[in-house]
Every structure is written in C-alpha cells, then in structure tokens.
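[1] A predicted structure for the sequence below; I have some questions about it.
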Amino acid sequence: MTLPAPTAAVLIIGDEILSGRTRDTNLNTLARFLAALGIDLLEARTVGDRAGQIIEALNALRAGHDYVFTTGGIGPTHDDITADCVARAFGVALPEHPDAVAILEKRYGAGEFNAARRRMARIPEGGSLIANPVTDAPGFQIGNVFVLAGVPKIMTAMLEDVAPRLRTGAVVHARTLKVSGVGEGDVADILTAASQVARAVSFGSYPFGHGSTGEVGTNLVIRGRDEAAVEAAASGLLADLTAAGIPAAAVI
C-alpha cells in the first residue's frame, strides 16, 4: 500500500514581518525544499512576537500536519521568544542544552559568551539540535516541529541537517501551457472540462501581465505525482485549446 504524501505547515514568527520592515523569503525557500522531497506544504501562518498567538498556532499546526517548520525568534534578544513558546506548547522545561552551550562557548569565547547569548543555548527538554553552519547558534527539533532561524541565509543552511530527518513522498510533476493575449475568462470553460476528464491531476490558472505595458496572458499549470498522467493531461489541454483557436505553447 502506498502511503499518502507527508504534509507540512510553516509558522513565520516576527513583528518585523507583519510591520513590513522585513520581506519574508523563507516561505518560498521552504516550499521549494519540501516540494523536492515530495512533502505537501498545505498551510502557512504568520504571527507576531506574542506568546499566546505563537503557542495557539503551533499547537494547531502540529496536530494537523506531519511536520511544522517555524522561522524566527531564536536569537539573543528579549523579543526572541520562540523557544519559550515551543516549550510551553509541549509542556516541557527549557533548560540549557550542554551541546548548545559548548557550541556557543567555542563560537564566542569566555569573554563574549554573555547572558544574552546564553539564551540561544536553551532547548526544550527532549529536543535535538539542528546544526547552523553559518553562525553556529543551533535550531532544534522537538516532536514533529523544526525550529529554524529567521535570517534567510541561516534558515536555508539549517535545512541541510533537517532533510535526512524527514519522511519523503513522491515528487509532484508540473507542466505549464502559456496562453498569450488571452485572459482567464476565455479559457475557464476549457480548463474546467479538462479537469473533469483528467481527475488524477490538478489544473491551475495564473494570469500575468495585468497592470503593465508588457505581454498579457495566462499560464495554465497541470500538476500531479504520476508524470505520465501529467504529460497526457497537458497534451489533451493543448489540443483542446488549439481546437478552440486559442494559441498556446508548452513551457519547460
């Protein structure tokens, strides 16, 4: 029996994201990372540096998905409260992890390893460290939750240590048909009919060029885990568009 694909959610934490001062790119990075492993990212939430919201969101997400990835809030300052919230969500203590202390002591040295930096050595009881090859300060995993840094370069680097811990699934294949000079409304009926025939795959419609002086059109995307079914559905849709007098081109 084939197991269903693992599912995942992302919890982005930080007032700086909600205020607009910082542009989030971590969600896109995680989406691509998970897609390559055949893991379906089904949900993403963004919350500020408020303990109640973080705990509530984390408990909901970890109950509903195989994996949860959090980004942000594990630095040395007073508003870095993610570790505290994760410990409270799991109902465990938040002691200093001896391996994290050793890593940070080596990084900073006795004179620079102050109380603020020691905060980054606190790991919820039962958690395991996630390596940080950029600045050394580790993330951690507890249960199905992976707690990662908010800085994109560091978060991305941490994924190397995360990948081997995940159960993978079949990769989703995708094909795109680019329809130039035609809006979504002009292809909606054709797309609906195709989706009713090829039920093993999914169809999406994504307009481009609106509000600019450039090319206007629609990208039609077919996705599925069975590559042959995706190819057949794309060929069928292309034939339907051609028969309707709508020019389309396959995009690799």
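    Ah, there it is. Residues are numbered from 1 along each chain as shown.

[2] Could you use CA atoms for every contact and neighbour count after this?
    Will do.

[3] what residues are up against A234?
    R175, T176, L177, I222 (C-alpha atoms under 8 Å, 6 or more residues apart in numbering).

[4] One more pass at 10 Å, please.
    174-177, 194, 198, 201, 203, 220-223, 228, 240, 250 (C-alpha atoms under 10 Å, 6 or more residues apart in numbering).

[5] can you check A194 too?
    A188, V201, S202, F203, A233, A234, G236, L237, D240.

[6] Now, those residues that are in strands?
    Among these, the members found in strands (DSSP state E) are S202, F203.

[7] Drop anything exposed from the contacts of A194.
    Among those, those classed as buried by 16 or more other C-alpha atoms under 10 Å are V201, S202, F203, A233, A234, L237, D240.

[8] another one to put next to it:
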Amino acid sequence: MTDIVTAAMIVIGDEILSGRTKDKNIGHLAEMMTAVGIDLKQVRVVPDEEDEIVAAVNALRARYTYVFTTGGIGPTHDDITADSVSKAFGVPCEYEPRAYAMLEANYASRGLEFSEARKRMARMPRGADLILNPVSVAPGFRIGNVHVMAGVPSIFQAMLDNVVPSLRTGARLLSTTIPCPYGEGTIGGPLAEIQKAHPDTIIGSYPKYLDGKFWTELVVRSRSQEAMERASSAIEAMLSEIAKAA
C-alpha cells in the first residue's frame, strides 16, 4: 500500500482569533487533501506573533509530511509570516529576485508606485521557491516541507492549485455512511467493540437530532475497500440485533 502522507495547517492572524474574519481556507484545504490522498491531521490558529508562528512551524514541519500556512504575507507591518518562517529555518529573510521583478513590473504596468510596503511582498527565506499567484501576482513560497500562502481565500485557492501537482500523494481514504436510528447511548458499547475488532478502519459516530428524536450517522473510513466492507457489515449486524431486542 502507498505510504500514508500527512499534512498540517497553520492559520495565521489576529483577525481570525478575534472573529473579525471568518476562515474559509481550512475546509478547502481539507477537501483538496482528501481528494488526493493526503491526511490533514492538525490545524492550528496562531496570532501575528513571531514566537508563536516559529513554534508552530517547527513543531508541525517535524511531525507531518507537509505544512501549509495561510495569512501574513501582505505589505503591512503586521504581515510577519515571511520573517517568522525564515527564523524557524534559521536563514535570512530577503528580497527574492524573481518575486521582486514580477511585482515591480506589475505595479509599473498599473502606473502605481512600487513602495517599500509593496516591496515587502517580495521578501522570503533565502533558498525558498516561489508559489505563483495568478490572482494578484504577489507570490507565496515553499521552503523545505512548508508552503506559505495568502490568507485571502481566492488567492489561497489559486496558489494551492499550483502546489497540489507537486505533492507526493497517498492512498485515498475511502468512506461509507450508515444511518443509525439509535442514539449514541444505545450503540456506544457495541460500536467500540466493532472498532477494536477492525483496527484498519476509522469509525466515526455523529449524533443528529430531528423531529424530537436522536439518531446517529455512522461513517466508516479505510484505505482498504475490503476492510471498510467488513466493518460496515459488522455495524449492520449490530443494528439488526438491537432492532430484534427492542
């Protein structure tokens, strides 16, 4: 079986933590990773503070195959992601020649000053590769296994489209859903035994409430079709036994 490939995400920005901005990037990344067989294992939201960003980057890049960051690569004083990632890798943060030239040409074509603030968007860790931005030109960057991208959803999504083809992917996680007419209190015990008997699956239990009644949506996930079907059959048998005893 293909090796399991993992990822983590760092969402950077005081505006996310304050609630002024509602994140739209986590769900999109999760969907994209699932589609290509990469397990998104963790998401952290951190403030615009260098020490917090450095700690998160170093912790997650050591643990997961890929790390994706969003936010903090704009032109203002609080956009400190490039500096923080540079510090995490122990390299200088400096103007990247290609990024600088792209931005300079873009602002010239629009008759706008290439100000010191705008030049900040060409700064990145020494040795980083560009992640192209087809929406607003200002690029993201990749260093090691860390991919640094914009927080604006349309730009993040466009950058991610450019990144995904370069990633090592794994076996896709298959899933099937089994509706269960009983609440978790009824099925909790036997469901735990089924999970224990089928360690090559992940069984999720999601309580629902409709028309005054609790019911449960059961989701079985596995990288093996056969394993998923075996666990599903065990769940179906368990539900039949409960129905007989009712």
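    Great, that's in hand. Small disclaimer: the values here were computed from a predicted structure and weren't measured.

[9] residues of stretch 96-103 of structure 1 that come out buried?
    E96, H97, A100, V101, I103.

[10] Could you check which residue of structure 2 pairs with A250 of structure 1?
    Matched by TM-score structural alignment, A250 of structure 1 corresponds to no residue in structure 2.

[11] so A250 of structure 1 sits in a strand?
    Yes - counting by DSSP: H, G, I helix; E, B strand; the rest coil, A250 of structure 1 falls inside a strand.

[12] gap between it and I222 of structure 1?
    Using C-alpha to C-alpha, to the nearest Å, we find A250 of structure 1 at a distance of 11 Å from I222 of structure 1.

[13] neighbour-wise, which of those two wins?
    Shown here are A250 of structure 1 and I222; by other C-alpha atoms under 10 Å, I222 has more neighbours (22 against 15).

[14] Which position in structure 2 pairs with that one?
    With TM-score structural alignment as the criterion, I222 of structure 1 pairs with V220.

[15] before we move on, back to that, any chance of the buried ones among the contacts of A194 of structure 1 in CSV with distance to L159 of structure 1 as columns?
    Shown next, in CSV, are these (distance: C-alpha to C-alpha, whole Å):
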residue, distance to L159 of structure 1
V201, 29
S202, 28
F203, 30
A233, 34
A234, 33
L237, 37
D240, 42
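
[16] Which of the residues you listed sits closest to M120 of structure 1?
    Nearest to M120 of structure 1 among the buried ones among the contacts of A194 of structure 1: S202, at 43.2 Å, using C-alpha to C-alpha.

[17] Quick one: the strands in structure 2, in order.
    Per DSSP E, structure 2 carries strands over the ranges 5-12, 38-46, 66-70, 93-95, 123-125, 129-133, 137-143, 146-149, 174-180, 202-210, 213-222.

[18] For the longest one, buried residues please.
    For strand 213-222 of structure 2, the neighbour count (16+ other C-alpha under 10 Å) marks W215, T216, E217, L218, V219, V220, R221, S222 as buried.

[19] How about the contacts made by F113 of structure 1?
    For F113 of structure 1, the contacting residues are V101, L104, E105, K106, R107, by C-alpha under 10 Å, 6+ apart.

[20] Of the residues you listed, just the buried ones, ChimeraX syntax please.
    What follows is the ChimeraX syntax for the buried subset of the contacts of F113 of structure 1, where burial is set by 16+ other C-alpha under 10 Å:
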select :101,104,105
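
[21] now, among the contacts of F113 of structure 1, which is nearest to F90 of structure 1?
    The closest of the contacts of F113 of structure 1 to F90 of structure 1 turns out to be V101 (C-alpha to C-alpha; 22.1 Å).

[22] Neighbours of A157 of structure 1, how many?
    So A157 of structure 1, with other C-alpha under 10 Å, has 16 neighbours.

[23] quick one: it and G150 touch, right?
    No - at 11.4 Å, A157 of structure 1 does not count as touching G150 under the criterion of C-alpha atoms under 10 Å.

[24] so what's R107 of structure 1 up against?
    Here R107 of structure 1 is in contact with V101, F113, T135, D136, A137 (C-alpha under 10 Å, 6+ apart).

[25] what's the answer for A108 of structure 2, then?
    F114.

[26] can you tell me which helix in structure 2 is longest?
    Secondary structure assigned by DSSP state H gives helix 225-245 as the longest helix of structure 2.

[27] Now do that helix against strand 202-210, angle only.
    40 degrees (axes from the mean of the first three to the mean of the last three C-alpha atoms, to 10 degrees).

[28] in helix 225-245 of structure 2, what's buried?
    For helix 225-245 of structure 2, burial by neighbour count (16+ other C-alpha under 10 Å) applies to A227, M228, E229, A231, S232, A234, I235, L239.

[29] and which of these is nearest I12 of structure 2?
    For these, the minimum distance to I12 of structure 2 (C-alpha to C-alpha) is 36.6 Å, reached by M228.

[30] Surely that closest one touches I202?
    Yes - taking contacts as C-alpha under 10 Å, M228 of structure 2 lies within contact range of I202: 8.8 Å.

[31] Identify the contacts common to these two.
    S175, V219, V220, R221, S222.

[32] which one is the third one nearest to, not counting chain neighbours?
    Excluding its sequence neighbours, the residue lying closest to V220 of structure 2 (C-alpha to C-alpha, 6 or more residues apart in numbering) is I203, at 4.6 Å.

[33] Double-check that neighbour against L218; I have them as touching.
    Yes - using C-alpha under 10 Å, I203 of structure 2 is in contact with L218, at 7.0 Å.

[34] so what's in contact with these two at the same time?
    Residues touching both I203 of structure 2 and L218 (C-alpha under 10 Å, 6+ apart): T176, T177, L191, S232, I235.

[35] Any chance of those in TSV with distance to G13 of structure 2 as columns?
    TSV is the format used below for those (distance: C-alpha to C-alpha, whole Å):
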residue	distance to G13 of structure 2
T176	36
T177	36
L191	40
S232	42
I235	43
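
[36] between the residues you listed, which is nearest L132 of structure 2?
    Distances from L132 of structure 2 to the shared contacts of I203 and L218 of structure 2, taken by C-alpha to C-alpha, are shortest for T176, at 36.6 Å.
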